[in-house]
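[1] Pasted the sequence and its predicted model underneath.
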Amino acid sequence: MDYIRIWLACARYSVVRTMMFRFDFIMWALVEFFWMGVNLLLIQVVYDHTDSIAGWSKYQMLLLVGSSMLVQRFIMGFVWTNLFEMARNIRTGHFDFFLAQPGNPLIMVSTRKLDLDGLSNAVVATAVVIYAANRLGIDPSLLDLLAYAAMIFCGFLINYAILLITVSLTFWLGAAQGIEGSYFTLMEFSRLPRQAFKGAAGVLFVWILPAVVVSNVPASTLIHGFSLTNACWLLAVTVFWMSLALFVFNRGLRRYASASS
């Protein structure tokens, strides 16, 4: 409950601060919206020349991309700014501030700020998913909707784990600007169907790296119904990557040299 109260206080501060700079908030929200619009327009252009890609129709692909966008908007809204600043604080020694607080340092550093312009477009991503599902004539059951929400949350945790591992490398390298960009490169593959990956690419992006599973499993749940096999697969991937992220972060924390050392 203490952590919830702290998070609510931080969220309140973020809202107040954002409203002090309304024009900046509107501009960045429009930038995010434009980026999403370009991705959706690309789908329209591609499907003007074909009816199916790897067995996925136009609106199935739209639902897949909407699911990917939903996960990424949650990442950008809840944790991206915090983890990006964590890398900078490690380099400058300001990470001492979080270690001195009476709480788990990872929780404190991950929940300090909300990025409202990124989070606001989660509404747009949700609208894309609803529109695509409606065009496909999908009438999901309550179980399907709950499973979809849980799988989107798993996708959020997987993305968070990958981002945390990437940023935690700063404990060893001293800087991670170029490595942070690799996260976005990897997540570009989340907007592609699993069936499109063959051979070595399928092994790498479907089974080794979780780029494809974070969006394909939730989208398939809405399109084809709940699958226990897919749910267990996604849960296992989530547990593995979160465990790995916590291990890397805690090992890095032992190497941290504070500003006073």
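    The structure has been received and is ready for your questions.

[2] only C-alpha atoms for contact and neighbour calcs from this point on.
    Will do.

[3] Give me the helices and strands touching the helix or strand harbouring residue 164, please.
    Assigned by DSSP states H and E, residue 164 falls within helix 142-168. Judged by 3 or more Cα pairs under 8 Å, 6 or more residues apart in numbering; DSSP states H and E, the packing partners of helix 142-168 are helix 58-75, helix 81-92, helix 177-187, helix 213-224, helix 228-255.

[4] now the angle from the last one to helix 81-92?
    Compare the direction of helix 228-255 with that of helix 81-92 by axes from the mean of the first three to the mean of the last three Cα atoms, to 10 degrees and you get 30 degrees.

[5] Only the buried residues of helix 228-255, if you could.
    230-231, 234-235, 237-238, 241-242, 244-246, 248-249, 252-253 (16 or more other Cα atoms under 10 Å).

[6] And the shortest one, by the same measure?
    By neighbour count on 16+ other Cα under 10 Å, the buried set for helix 177-187 is 180, 183, 187.

[7] Let me see the contact set for the first one.
    Contact analysis of residue 180 by Cα atoms under 8 Å, 6 or more residues apart in numbering lists 163, 166, 167.

[8] Next one: the nearest residue to residue 191 once chain neighbours are set aside from residue 192, what distance?
    Of all residues not flanking residue 191 in the chain, residue 65 sits nearest, at 5.0 Å (Cα to Cα, 6 or more residues apart in numbering). To residue 192, residue 65 is 8 Å away according to Cα to Cα, to the nearest Å.

[9] Between these two, point out the one with more neighbours.
    residue 65 (25 against 21; other Cα atoms under 10 Å).

[10] Would you mind measuring from that one to residue 37?
    Taking Cα to Cα, one finds residue 65 at 11 Å from residue 37.

[11] Stretch 46-58: which residues count as buried?
    53, 56, 58.

[12] and here's the other structure:
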Amino acid sequence: MWKKCKRYTFLYGKYFSNHLKVMMEYKADFFIGLFSVMVQQFTALFFLKIVFDHIEVLKGWTFYEILFIYAIAFLGRSIHHIFFDNLWTLGWQYIRSGNFDRLLLRPVNPLFQIVAERVQQDGFGQLIIGGIVLTIASVNLEIEWTVQSLLLLFVFIISSGVLFVAINLFFITFSFWMVDSLPIVVSVFQLSEFAKYPLTIYPKAVTLIITWLIPYGFTAYYPATYFFERESMVAMALITPAIAVLSFVIAYWFWNKGIRAFTSTGS
């Protein structure tokens, strides 16, 4: 097991370094993509600020509390965007074109190959924005950071990224039966926008769906509430890593089920 992990780590390092070299060959494209994502995210935050210029709180939530939730969402999504963005292309780039057959012939996990074949530079913009927004929100909320709370924040952000990956992986796996499940994945991914805001502002049905059915609530809202000293939410925040692991295990099981059902385009 250890040798396999070491091998895959080495392979991914090679893939990643090659991607970075390619990005640096086209520096203008890299920085334009980075800048465009940052502008897009800042625009969303700008409109949020306009709303709060007219209201002081939203059902008990202040502007900087919601900004903090936004920050964790940005940081978690950036992990997915940078390292796992190629999952979106499974249907049209691999299955429909027949390229998935090529992956199955190699002595390397096909999921690893799909993930490693692309690094999305736009995700670095989300990472930067997330860090800036987190800092601004933390200062205004007067959160006192300790080694323990910083470590927990790191775990929450990684868990958020794992959840984004798990949910995307689960629904993109339908491509093995549908050829391309991208429309479904896009529709489901839109639900993640709800997680940028406190779930208490939504009807109970929406809260239940994005908490237990498609657990986007654990990508930002529940982890963020741990730092607001809202005791009723502490338990939900602390189970975030477990929800992330469980979601990924289910998604990976479904992925393997999809591979077994896969019919080669040459059959």
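    All right, it came through fine. The model shown is predicted, which means the values in this text are computed figures rather than measured ones.

[13] re earlier: ok, so what distance separates the residue nearest to residue 191 of structure 1 from residue 243 of structure 1?
    27 Å.

[14] quick revisit: how about the helices and strands packed on helix 142-168 of structure 1 in CSV, adding distance to residue 33 of structure 1?
    As requested, these are arranged in CSV below (distance: least, Cα to Cα, whole Å):
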stretch, distance to residue 33 of structure 1
helix 58-75, 11
helix 81-92, 18
helix 177-187, 17
helix 213-224, 19
helix 228-255, 28
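
[15] Ok, which of the ones you listed comes nearest residue 1 of structure 1?
    The minimum distance between residue 1 of structure 1 and these falls on helix 81-92, with 21.1 Å, by Cα to Cα.

[16] Superpose on structure 2 and give me the mean offset of the following helix or strand past the closest one.
    Downstream of helix 81-92 of structure 1, the first helix or strand assigned by DSSP H and E is helix 96-99. Mean deviation of helix 96-99 of structure 1 relative to structure 2 after superposition (mean Cα distance after the TM-score superposition for structure 1): 2.0 Å.

[17] Format the buried residues of helix 177-187 of structure 1 as a markdown table; extra columns: distance to residue 90 of structure 1.
    A markdown table is the format used below for the buried residues of helix 177-187 of structure 1 (distance: Cα to Cα, whole Å):
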| residue | distance to residue 90 of structure 1 |
| --- | --- |
| 180 | 14 |
| 183 | 19 |
| 187 | 25 |
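
[18] Report the aligned residue range of structure 2 for the helix holding residue 164 of structure 1.
    Helix 142-168 of structure 1 corresponds to residues 147-173 in structure 2, going by TM-score structural alignment.

[19] ok so, going back, relative to residue 108 of structure 1, which of the helices and strands packed on helix 142-168 of structure 1 is closest?
    Of those, nearest to residue 108 of structure 1 by Cα to Cα is helix 81-92, at 9.4 Å.

[20] ok and the closest one relative to helix 177-187, angle-wise?
    150 degrees.

[21] Now do the buried residues in helix 81-92 of structure 1.
    Quick answer for helix 81-92 of structure 1 (16+ other Cα under 10 Å): 81, 82, 83, 84, 85, 86, 87, 88, 89, 90, 91.

[22] contact partners of that helix?
    95, 109-115, 163-164, 167-168, 170-171, 174-176, 256, 259.

[23] one more time with 6 Å, if that's ok
    95, 110, 167, 174 (Cα atoms under 6 Å, 6 or more residues apart in numbering).

[24] Highest neighbour count among those residues?
    residue 167 (26 neighbours).

[25] closest one to residue 18 of structure 1 among the helices and strands packed on helix 142-168 of structure 1?
    Residue 18 of structure 1 lies closest to helix 81-92 among these, at 13.5 Å (Cα to Cα).

[26] Identify the residues contacting the residue nearest to residue 172 of structure 2 when sequence neighbours are not counted.
    Nearest-residue entry for residue 172 of structure 2: residue 181, 5.7 Å, with adjacent residues in sequence omitted and distances by Cα to Cα, 6+ apart. Each residue near residue 181 of structure 2 by Cα under 6 Å, 6+ apart is listed here: 172, 174, 175.

[27] cool, now which of those residues survive the switch to structure 1?
    Counting by both residues aligned by TM-score structural alignment, their matches' Cα atoms under 6 Å, those that remain in contact in structure 1 are residue 175.

[28] Reformat the contacts of residue 181 of structure 2 into TSV and put distance to residue 144 of structure 2 next to each item.
    Listed next are these as TSV, based on distance: Cα to Cα, whole Å:
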residue	distance to residue 144 of structure 2
172	40
174	44
175	46
